[in-house]
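Chemist: What shape does this take:
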Amino acid sequence: MYKKLWTWIGVSQLLVLLFSIIFYKRIDFLSYTNVSFIIGSILILSSMLGYVMKGRFFDVVFYSFQHVFSRMTDRDRRPLSELVPQKYYLPFITGVVTILLMLCSLFFYKSL
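Modeler: Sure, this is the predicted structure:
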């Protein structure tokens, strides 16, 4: 678990640096802060969406759409919570770490 977590964190930080170079043509505290906020927010929001979908919140709506718009039998219908992947902890923890690193860089940027 910890090896996967460090891999996710490393890849997210590499993406932050890569997108800083692509969009800002430099790596400084401001570009790192902006890009890491966006990447961290995307990771946190996508993991929260997976958590809500896994919590059977949308199962009734999904079932009714399957009933109205498809020719499936009752045996073939599956709720949305069974179709969503189980792994939403790693993106959430990675997003939180990215946001924390963003806050640290923002603190250093403001203190300069």
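
Chemist: use CA for all of it now, contacts and neighbours both
Modeler: OK.

Chemist: host element of residue 31?
Modeler: For residue 31, the enclosing helix or strand under DSSP states H and E is helix 29-54.

Chemist: typed the wrong thing, it's residue 9
Modeler: helix 2-24.

Chemist: Can you tell me what sits against stretch 94-111?
Modeler: Stretch 94-111 is contacted from outside by 5, 8-9, 12-13, 29-30, 32-34, 36-37, 39-44, using Cα atoms under 8 Å, 6 or more residues apart in numbering.

Chemist: Provide the contact partners of the helix holding residue 9 at residue level.
Modeler: Defining contact as Cα under 8 Å, 6+ apart, one finds that helix 2-24 is touched by 26-27, 31-32, 35-36, 39, 90-91, 93-94, 97-98.

Chemist: And this one, please, so the two structures can be compared:
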Amino acid sequence: MYFAADHTTRPAVTAAITEAAAVGLNVCRTWAFNDVGHCALQIKPFSYDEVAFQALDFVISEARKQKMRLLLSLCNNWEDYGAKAQYVRWGKEAGLDLILLL
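Modeler: Predicted coordinates for the structure are as follows:
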């Protein structure tokens, strides 16, 4: 998704998916998350970046062309990408009493 958001690196997405399919990969896990910084899908609660979603759509489309199924990871533990901690921060900002359990 990150590479697909930039039109100069988008061909790398197509190439990687095509090469993977050529050697028999038919299921792949890919990121469908990022809640901070460049290419964030969700900028703040209920506020989304259309360009980031178009990039994710491109990845899904390229996989489909190769008859590849994708497992979309919707969250992670790496704070560089927001992660569960970002959702806890947003919840606390909204006045919720939350803790992060790892």
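
Chemist: Mind telling me the TM-score for this superposition?
Modeler: TM-score of the superposed chains, computed with TM-score structural alignment, normalised by the length of the second structure, equals 0.30; 53 aligned residues with a Cα RMSD of 4.1 Å.

Chemist: re earlier: narrow the contacts of helix 2-24 of the first structure to just the buried residues.
Modeler: Neighbour counting with 16 or more other Cα atoms under 10 Å marks 27, 31-32, 35-36, 39, 90-91, 93-94, 97-98 as buried within these.

Chemist: which of the residues you listed sit farthest apart?
Modeler: Among those, the pair separated by the greatest distance (Cα to Cα) is 27 and 90, at 26.3 Å.

Chemist: follow-up on the earlier one: what's the closest of the contacts of helix 2-24 of the first structure to residue 69 of the first structure?
Modeler: Relative to residue 69 of the first structure, and with distances defined as Cα to Cα, the nearest of these is residue 91, at 32.8 Å.

Chemist: which SSE is that closest one in?
Modeler: Here residue 91 of the first structure sits within helix 89-111, counting by DSSP H and E.

Chemist: Next, the buried residues of that helix.
Modeler: Buried-residue list, helix 89-111 of the first structure, by 16+ other Cα under 10 Å: 90-99, 101-102, 105-106.

Chemist: Quick check: the gap between residue 3 of the first structure and residue 9 of the first structure.
Modeler: 10 Å (Cα to Cα, to the nearest Å).

Chemist: Hmm, I typed the wrong one, I wanted residue 98 of the first structure.
Modeler: 8 Å.
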